[in-house]
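Trainee: A predicted structure for the sequence below; I have some questions about it.
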Amino acid sequence: MNTLDFSFDDSPWERFLAGRQPGDTVNAAHFLTLLEQETEEAVEDAFAALEAKRLLLDISQLPVKHHQGQAALRLRQEAELAEQGMDVSGLSETDPLRLYLEEIAQIPLGEDEATLAEQAAQGREPAAEKLMNLGLHRVVEIAREYAGCGVLLMDLLQEGGLALWQAIGTEDYLARRDSAIRAAMARAVTLQARANGVGQKLRQAMEDYRAVDERLLSELGRNPTLEEIALEMHMTPEDADTVRRVLEDARMLQRATAPKEEEAAGEENQAVEDTAYFQMRQRIAELLSVLPQEDAKLLTLRYGLEKGLPMTPEETGKALGLTVDEVVQREAKALSLLREEK
């Protein structure tokens, strides 16, 4: 009788989180690419795992959704509102956000939160309610950090308020209050990005970036600059840099989670990689000894020969105290010497 073969291997996001320590920060853009093929139930599990480990999502590299019409206008208005310290005078007198913020502004401050937190942890409801009211001021302050990121402020405030309420009554309330609020807001922004297809778009962009990087390397005989890659991909250098960083995270995850036998096989096959990218790195590694020490160091950084991650001309310049133009010129000259030596 035939038996069914079920596989219970961990998913990419589970392997990724397994290597994280409590308090670590997770790149939200990279996390979305790991969730691209997952079901809604699995996505809920992934965010629950984030919360359980107290991992905070960094949304700074999430591509900003270019909303249109009233949505775009409102998000820009709210971003300006946050920059101006939540001054609601420019909003309509009947605007729900204005009414809500004015109501919170009337809540008096000055009570001892530490004492209230102890009482709330003992199950005293009046203390919990006072703590909730005081905490709403902090929710508003933190919401300013996420304004304009694709989620309306009222939604951010509601998510933050719910996280605040769930934190009240815990023994370490004051220590984890802010992180709990930020986690809830970052989750809302990340889920909105997922709904906009950011994970799928980023994965395709990562594949395009790698292909363009390798093609230009072959054509130019040197690592292409970020600007050159961005031009080929028809995107801004800022967007290309976001893709590059997410790609680097994915490469590090792949190396960190690869089974030992696969890692050994990868090392064995490394010498015979037939892509232009790995051929160039191999040639440079063999011929560096013919170069001046400074030029050898420059190429080592540019091609990632020490840590496996190539550096941009900007990063190399900072490491060596050179300008971008100097890095590009010296790199081209060094590669020319290598080709002559070969």
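Mentor: Now that the structure is in, tell me what you want to look at.
Trainee: can we go C-alpha only for contacts and neighbour counts from here?
Mentor: Fine.
Trainee: what's the neighbour count on Ala264?
Mentor: Per other Cα atoms under 10 Å, the neighbour tally for Ala264 reads 12.
Trainee: put this next to the first one:
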Amino acid sequence: MNDLDFSFEDSPWEAFLRTKRAGDTVSAANLLTMLEEESEQAVEDALQALEDGGLNLDVSDLPKAPGSGAAALRLRQEAQLVEKGLPLEELEPNDPLRLYLEEVAQLSPSGNEQALAAKCAAADERAMETLTNLGLHRVLEIAKDHVGLGVLLLDLIQEGSLGLWQAIQGYREGNYAACRDYWIRFYMAKAVFLQARANGVGQKLREALEDYRAVDERLLSELGRNPTLEEIAEAMHISPEEASVVKKMLDDARLLAQAKKQPEPEEEKEAEEQAVEDTAYFRMRQRILELMSVLDETDAKLISLRFGLEGGMPLSPEETGKRLDLTPDEVVAREANALSKLRSER
């Protein structure tokens, strides 16, 4: 092990995903809140972890903000069209969505996809083409389920088509239809998730969590009992459905916190082994401190705060910046330079 191969405590999103198993469903609202102050690289890492772990990303709990402008108007129009069954006559003759729908309508909607998938696994290119054409009908059906979540229908179809191709290329055995639907939904959900992040939904959800806690405590004091979900929703001026989403996020956060506090059985039984680990940890910390002696005082403090080297929780760039009177961008830049300097000292 080289001198810099030490690990730090998991970030909230990493700890959250570690509690999940293949096939489990992850709340997009929960994950988005945890990643709200993280870097774009962390967001990419989180989505990759979902993909690698075979997890489902549920975007149904993300708020449906009406928005404004041409894009919002188009989103509302598409939602109305889907409710009517996507009648082509209500779209302009040269509308890209209409042209695409007309093209897909000409493709055969039926075929033995399981048999074709088996041929694709043997690198049969003609079978791949046929299976792709068949799958485009399914892409359209799944895209309809995601309309109204901030991404235009044609963009959803494009992302779903990438997921379809991932399914075809990666299929080896088993239920092809389940594999196909998973990848189509995952790619669409990822697009919705990233759009929600770009729209600042994570910050809004974080504020909703804080408001929910405050209202819950105030009503408890005023009523002398636990308030109902409807009472909290009314006080927050949101719907009971929206309040339910926020409550679930709070409940999940509490469960995660409890899980992190519970010691592993082996830790309770093997005190002697733990003492050895503590000694190794002490030596590792000493080595880290020696390495950090090459940094100036500000950068050394910055690294300690960012990675929790002083015994506390790792801080975000924004929290670290407040401690050191730096902007988040300055924190990120100085951190990168400091780590580069540390690596050169190994």
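Mentor: Received it, and whenever you're ready, just let me know what you need. Keep in mind that this is a model prediction, so the values were computed, not measured.
Trainee: what segments of the stretch 51-200 of the second structure are helices?
Mentor: For the stretch 51-200 of the second structure, applying DSSP state H, counting those that start in this stretch gives helices covering 69-83, 96-105, 113-121, 125-145, 153-170, 176-198.
Trainee: export these to JSON lines and tack on mean neighbour count?
Mentor: Shown next, in JSON lines, are these (neighbours: other Cα atoms under 10 Å):
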{"stretch": "helix 69-83", "mean neighbour count": "15"}
{"stretch": "helix 96-105", "mean neighbour count": "14"}
{"stretch": "helix 113-121", "mean neighbour count": "18"}
{"stretch": "helix 125-145", "mean neighbour count": "18"}
{"stretch": "helix 153-170", "mean neighbour count": "21"}
{"stretch": "helix 176-198", "mean neighbour count": "20"}
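Trainee: of those, which is nearest Asp58 of the second structure?
Mentor: Ranking those by distance to Asp58 of the second structure, with Cα to Cα as the measure, places helix 176-198 first at 7.1 Å.
Trainee: related to what we said a few turns ago, format the helices of the stretch 51-200 of the second structure as TSV; extra columns: distance to Ser39 of the second structure.
Mentor: As requested, the helices of the stretch 51-200 of the second structure are arranged in TSV below (distance: least, Cα to Cα, whole Å):
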stretch	distance to Ser39 of the second structure
helix 69-83	26
helix 96-105	34
helix 113-121	37
helix 125-145	28
helix 153-170	23
helix 176-198	11
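Trainee: how about the ones you listed, which one is nearest Gly321 of the second structure?
Mentor: Gly321 of the second structure lies closest to helix 176-198 among the helices of the stretch 51-200 of the second structure, at 22.1 Å (Cα to Cα).
Trainee: packing partners of the closest one?
Mentor: helix 28-34, strand 56-58, helix 113-121, helix 125-145, helix 153-170 (3 or more Cα pairs under 8 Å, 6 or more residues apart in numbering; DSSP states H and E).
Trainee: at 10 Å what do you get?
Mentor: Secondary-structure packing of helix 176-198 of the second structure (3 or more Cα pairs under 10 Å, 6 or more residues apart in numbering; DSSP states H and E): helix 28-34, helix 40-52, strand 56-58, helix 113-121, helix 125-145, helix 153-170, helix 201-223.
Trainee: how big's the offset between the second one and the first structure?
Mentor: When you say that, I think you mean helix 40-52 of the second structure. Mean deviation of helix 40-52 of the second structure from its aligned counterpart in the first structure after superposition (mean Cα distance after the TM-score superposition for the first structure): 0.7 Å.
Trainee: contacts for that helix next, please.
Mentor: Counting by Cα atoms under 10 Å, 6 or more residues apart in numbering, helix 40-52 of the second structure makes contact with 11, 13-14, 17-18, 20-22, 24-26, 31-32, 34-37, 39, 53-57, 183, 186-187, 190, 193-194, 197, all of which sit outside it.
Trainee: buried subset of these?
Mentor: Neighbour counting with 16 or more other Cα atoms under 10 Å marks 11, 13-14, 17, 26, 31-32, 34-37, 53-57, 183, 186-187, 190, 193-194, 197 as buried within the contacts of helix 40-52 of the second structure.
Trainee: which residues in the stretch 201-342 of the first structure form strands?
Mentor: With DSSP state E, counting those that start in this stretch, there are no strands along the stretch 201-342 of the first structure.
Trainee: relative to Ser304 of the second structure, which of the helices and strands packed on helix 176-198 of the second structure is closest?
Mentor: For Ser304 of the second structure, the closest of those is helix 40-52, at 19.3 Å, according to Cα to Cα.
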